[in-house]
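**Q** Model the following, please.
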Amino acid sequence: MFKFKDLVLDSENHTVFINDKLIELTAKEYSILELLMTNPKKVFTKQNIFESIWSEEYVVDDRAVIVHISNLRNKLNDEDKYIKTVWGIGYKMQDN
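**A** As a prediction, this is how the structure comes out:
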């Protein structure tokens, strides 16, 4: 189980909660969030995320990562509370 502010990721049950409310995520969204939460200080490039989640070689078009991060942020009602964009590099968990 990983906790970040009021966001809880239960890796055993593959569930995510905010303030004890279940947040429905797709498998890819969940995997991206898990990757970020298990390495909260690390900045992941779009290439890192793509290769880790899709288990494929990175292609130049990074739309898949951008779309999934955007959808994840919308579902978490993020507003930069959880996932931070590190401009020109990638994404990481927001500093506490």
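**Q** hey, let's count contacts and neighbours off CA atoms from now on
**A** Fine.
**Q** hmm, who's touching stretch 21-31?
**A** Stretch 21-31 is contacted from outside by 14-17, 53, 68-69, 71-72, 75-76, using C-alpha atoms under 8 Å, 6 or more residues apart in numbering.
**Q** repeat that with 10 Å
**A** Under the contact criterion C-alpha atoms under 10 Å, 6 or more residues apart in numbering, stretch 21-31 has outside partners 7-9, 11, 14-17, 32-37, 49, 52-54, 65, 67-73, 75-76.
**Q** Buried residues, that stretch. List them.
**A** 23, 25, 29-31 (16 or more other C-alpha atoms under 10 Å).
**Q** residue contacts, the residue most central in space within the chain?
**A** The centroid of the chain falls nearest to L33 when counting by C-alpha atoms, centre = their mean (2.8 Å). Counting by C-alpha under 10 Å, 6+ apart, L33 touches 9, 16, 25, 27, 69, 72-73, 82-83, 92-93.
**Q** quick one more, to check against the first:
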Amino acid sequence: MEKLKILVVDDESRMRKLVRDFLVKQDFEVVEAEDGEDALNKFYAQKDISLIILDVMMPKINGWEVCREIRENSKVPIIMLTAKGEESDELMGFDIGADEYISKPFSPKILVARVEAILRRAGKKEEGTLDIGGIIIDKPGHQVIADGKVMELSYKEFELLSYFVENRGIALSREKILNHVWNYDYFGDARTIDTHVKKLRSKLGSRGDYIKTIWGMGYKFEVEE
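**A** Alright, predicted model coming up:
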């Protein structure tokens, strides 16, 4: 079986080696890049990168800019790494299309667990098409159509919407959403769900009202017939 290829981008060689060693132990193939410019060159040259681990603070081109450019051309999962722990930085990361956000210092084992969780979700072949309330979710094609128009959704937004639709009419706690959509424990940090729901509602336009807030608990997807 062919190994999945992961691009690790960090200007600190020691950090790249630490991450690479843990990933290689889990049988991943690792490509390294030392700055943003190097990352973009290798991403476009390799063409079979399954996931990117991307540092924010780098010379030449920073991680934000790399993420923005890649998102214009690809939905490859991206995990952002940063030494900063500010909430605004985390929200910015999600806003430009990052799938996960991990602050340094971090546990390499936790990072690998998150990599595996994302790749499991990305590689999970789910059959069928969901059609409800004017929203069509093409799961094999990983595409959402609303009012006849293709929606530009990130990987996590697609997964979140699919989970809502599959559980329509059911009140879902934030913890339950985290466990099913992110596939691991977020240690009670629900900001990422609220951020993704806000963006998803905005992209769905008037149909964003289908996602109801259950105060003090979570959300429920409900379509009035």
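**Q** Give me the buried subset of the contacts of L33 of structure 1.
**A** Of the contacts of L33 of structure 1, these count as buried by 16+ other C-alpha under 10 Å: 9, 16, 25, 69, 72-73, 82-83, 92-93.
**Q** Which members of those are the farthest-apart pair?
**A** L25 and K92 (18.3 Å; C-alpha to C-alpha).
**Q** longest helix anywhere in structure 1?
**A** Determined from DSSP state H, the single longest helix within structure 1 is helix 63-76.
**Q** And the residue of structure 1 positioned farthest from its centre, how far from L9 of structure 1?
**A** Distance from the C-alpha centroid of structure 1 peaks at V60, with 20.2 Å (C-alpha atoms, centre = their mean). Separation of V60 of structure 1 from L9 of structure 1 (C-alpha to C-alpha, to the nearest Å): 30 Å.
**Q** One more: L33 of structure 1?
**A** 8 Å.
**Q** Would you map the strands across structure 2?
**A** 5-9, 29-33, 49-55, 78-82, 100-103, 129-132, 135-138, 143-146, 149-150, 172-173, 211-214, 218-221 (DSSP state E).
**Q** For those, could you give me TSV that also reports distance to R68 of structure 2?
**A** Putting the strands of structure 2 into TSV (distance: least, C-alpha to C-alpha, whole Å) gives the following:
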stretch	distance to R68 of structure 2
strand 5-9	15
strand 29-33	17
strand 49-55	12
strand 78-82	11
strand 100-103	14
strand 129-132	29
strand 135-138	25
strand 143-146	20
strand 149-150	20
strand 172-173	31
strand 211-214	27
strand 218-221	29
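**Q** So for E90 of structure 2, which of those strands sits nearest?
**A** strand 100-103 (6.4 Å).
**Q** buried residues in the closest one?
**A** The neighbour-count check on strand 100-103 of structure 2 (16+ other C-alpha under 10 Å) flags 100-102 as buried.
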